[in-house]
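**Student:** Pasting the sequence and the predicted model now:
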Amino acid sequence: MEALHASGIEYTVFFYNPNIHPVKEYLIRKEENIRFADKHNVPFVDADYDTDNWFERAKGLEDEPERGARCTMCFDMRFERTALYAHEHGFKVISSSLGISRWKNMAQINDCGHRAAAPYPGLQYWDYNWRKKGGANRMVEISKREKFYQQEYCGCVYSLRDTNRHRRAQGRDRIRIGVQYYGMEDT
């Protein structure tokens, strides 16, 4: 948001994340987005928390690995809703901050974004590489400065399950929702 704002690009944050579970995690992440958007006077659209539809689409993909078919389904679903909203409200470009994470596959994300925009004439997906020019480091810097919540898994219940399995195998405690913030001790 900071980079777009500094560049004079007018944009709206569209928050549609029916994949994030549990609801406590979803609400924390949404509130962090709202707080930062408000700080920069950026319009914020709160789309439905459409978990039933997400779980229906995830059937049969529960055991897919991160970056696998389940993630593609999830990105497709979220980009499809974003593209529809953009089309219905006169936006010409959509993009995503998903690619800033080093844990995500940029090609997978960009393919989903382009696929979602394709049915709408005049709508394009901007596949900007947010990782370039220190973008990932800048994200951490801003997160610490703003004392953002530090998510410890992608967001879906299956990612949480798999991350906790991995942590247990390493002798670490399971993820505790709502306690980890950048720049603060784990309480």
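**Tutor:** Nice, I can see it. Numbers count the residues shown, from 1 in each chain.

**Student:** use CA for all of it now, contacts and neighbours both
**Tutor:** Noted.

**Student:** The residue most central in space within the chain: what's it in contact with?
**Tutor:** Compute the mean C-alpha point of the chain, and by CA atoms, centre = their mean the closest residue is L98, 5.0 Å away. By CA atoms under 8 Å, 6 or more residues apart in numbering, L98 lies in contact with K104, I109.

**Student:** roughly how far apart are it and R165?
**Tutor:** Here L98 is placed at a distance of 24 Å from R165 (CA to CA, to the nearest Å).

**Student:** pull the longest helix from this structure.
**Tutor:** Identified as the longest helix of the chain according to DSSP state H is helix 69-88.

**Student:** I'd like the distance from it to the chain centre, please.
**Tutor:** On the basis of CA atoms, centre = their mean, to the nearest Å, helix 69-88 sits 12 Å off its chain's mean C-alpha point.

**Student:** list the buried ones in stretch 84-92?
**Tutor:** L84, Y85, A86, H87, F91 (16 or more other CA atoms under 10 Å).

**Student:** Could you work out the end-to-end span of that stretch for me?
**Tutor:** Across stretch 84-92, first to last residue, CA to CA, it's 11 Å.

**Student:** this is the other structure I want to compare:
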Amino acid sequence: MSKIDYSLSGYNRPILETPNGEKKLLMHSCCAPCAGEVMEALAVSNIDTTIFFYNPNIHPKEEYELRKEENIRFAQKLGMDFIDADYDKDNWFDRIKGQEDEPERGARCTTCFDMRFEVTAKYAKNNGFDLISSTLGISRWKDMNQINGCGVSAADSYQGITYWDFNWRKQGGSSRMLELSKRENFYQQEYCGCVYSLRDTNRWRVSRGREKVERGVKFYQEAMKSLDK
């Protein structure tokens, strides 16, 4: 049996069906590299998608603006509406207090996801959306069950709101995510966005004789490959 080609050039994208039959979706997005593959899949499926950018976890502000502007650029390319939510960093730090040393995928991440999905679900309820989802789950660095649990919990707080827990990684989604990021020349980084993720990533890099993360530089994978040679 020949191997299926799931690359951007070889993959015949299917028409996606939403869980409640809606053709209007509020999609929480964390950054363009994660969102790009998801956004293209939704565009092909003619799902009326509005991108909701609420990520007060991203620090510092300059990093937040870089990631947001890349996401805006791709949304404009696809003709998708883009909601720039408040940079609510003080509230985020208050919510995270006491969990600073939790590991990646631990309780701190749950608190962070809860906060971001709560605001997404509230916006959906107040602005005529019945369906929400998130691009967070496409990254292999994240726990999909943790993300979907937070999304479902937030949606359940508002009558009539459904969280779409589609597995965006399947059938080569994660690989196309990276391929599309290179094609679109997206700015991307090696840490999720928060100062604690940056701290832990830098500790890991230093322990292996690598330089600390250099913010503002595109395609960190290429830099890592050169270090491995």
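**Tutor:** Now that the structure is in, tell me what you want to look at. All values derive from a computational prediction rather than experimental measurement.

**Student:** Send over the TM-score of the superposed chains.
**Tutor:** Superposed pair, TM-score by TM-score structural alignment, normalised by the length of the first structure: 0.96. Supporting alignment: 186 aligned residues with a CA RMSD of 1.4 Å.

**Student:** Same question for V45 of the first structure, what's its three-state structure.
**Tutor:** strand (DSSP: H, G, I helix; E, B strand; the rest coil).

**Student:** Find the nearest non-adjacent residue to it, please.
**Tutor:** Computed as CA to CA, 6 or more residues apart in numbering, the closest residue to V45 of the first structure that is not its neighbour in sequence is F14, at 4.8 Å.

**Student:** hang on, that neighbour packs against D48?
**Tutor:** No. Shown here, F14 of the first structure and D48 do not form a contact pair, counting by CA atoms under 8 Å, at 10.6 Å.

**Student:** Nearest spatial neighbour of the alignment partner in the first structure of T120 of the second structure, chain-adjacent residues omitted?
**Tutor:** Alignment note: T120 of the second structure maps to T82 in the first structure; criterion TM-score structural alignment. Leaving out its chain neighbours, the residue that sits closest to T82 of the first structure by CA to CA, 6+ apart is F14, at 7.0 Å.

**Student:** How many residues are close by the one you found?
**Tutor:** 19 (other CA atoms under 10 Å).

**Student:** Equivalent analysis for T135 of the second structure, please.
**Tutor:** Other residues close to T135 of the second structure by other CA under 10 Å number 24.

**Student:** Alignment lookup: it to the first structure.
**Tutor:** Checking TM-score structural alignment: T135 of the second structure goes with S97.

**Student:** can you name the residues of the first structure that stretch 68-86 of the second structure overlays?
**Tutor:** Against the first structure, stretch 68-86 of the second structure falls on residues 30-48 (TM-score structural alignment).

**Student:** Can you point out the buried residues in the matching stretch?
**Tutor:** Buried, per 16+ other CA under 10 Å, within stretch 30-48 of the first structure: K30, N33, I34, F36, A37, V42, F44.

**Student:** try stretch 216-229 of the second structure
**Tutor:** For stretch 216-229 of the second structure, by 16+ other CA under 10 Å, it's K218, F219, Y220.

**Student:** Keep only those of those that are in strands.
**Tutor:** Using DSSP state E, no member of those falls in strands.

**Student:** From those residues, which land in helices?
**Tutor:** Y220.

**Student:** wait, which of the buried residues of stretch 216-229 of the second structure is closest to C112 of the second structure?
**Tutor:** Among those, Y220 lies closest to C112 of the second structure (CA to CA), at 24.4 Å.

**Student:** so what's the closest residue to that closest one other than its chain neighbours up against?
**Tutor:** Leaving aside its sequence neighbours, Y220 of the second structure sits nearest to Q189 (CA to CA, 6+ apart; 6.2 Å). With contact set as CA under 8 Å, 6+ apart, Q189 of the second structure has these partners: R215, V217, K218, F219, Y220.

**Student:** quick one: Q189 of the second structure and N145 of the second structure, what's the gap?
**Tutor:** 23 Å.

**Student:** Could you do K89 of the second structure as well?
**Tutor:** Taking CA to CA, one finds K89 of the second structure at 25 Å from N145 of the second structure.

**Student:** okay, the two: which has more neighbours?
**Tutor:** K89 (16 against 11).

**Student:** residue ranges of the strands in the first structure, please?
**Tutor:** Under DSSP E, the first structure gives strands at 13-15, 44-46, 93-94, 124-125.

**Student:** okay if I get those as JSON lines plus distance to M73 of the first structure?
**Tutor:** Shown next, in JSON lines, are these (distance: least, CA to CA, whole Å):
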{"stretch": "strand 13-15", "distance to M73 of the first structure": "17"}
{"stretch": "strand 44-46", "distance to M73 of the first structure": "21"}
{"stretch": "strand 93-94", "distance to M73 of the first structure": "18"}
{"stretch": "strand 124-125", "distance to M73 of the first structure": "17"}
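
**Student:** between those strands, which one is nearest to S143 of the first structure?
**Tutor:** S143 of the first structure sits nearest to strand 13-15 of all those, at 17.4 Å, using CA to CA.

**Student:** so the closest one aligns onto which residues of the second structure?
**Tutor:** Against the second structure, strand 13-15 of the first structure falls on residues 51-53 (TM-score structural alignment).

**Student:** With the first structure overlaid, report how far that stretch is off on average.
**Tutor:** Compared with the first structure after fitting, stretch 51-53 of the second structure has a mean deviation of 0.1 Å; criterion: mean CA distance after the TM-score superposition for the first structure.

**Student:** And that stretch, how far out from the chain middle?
**Tutor:** 10 Å.

**Student:** what residues are up against the closest residue to Y26 of the first structure other than its chain neighbours?
**Tutor:** Counting by CA to CA, 6+ apart, the nearest residue to Y26 of the first structure once its immediate chain neighbours are dropped is I20, at 5.3 Å. For I20 of the first structure, the contact set (CA under 8 Å, 6+ apart) comprises Y26, C154, G155, C156, V157.
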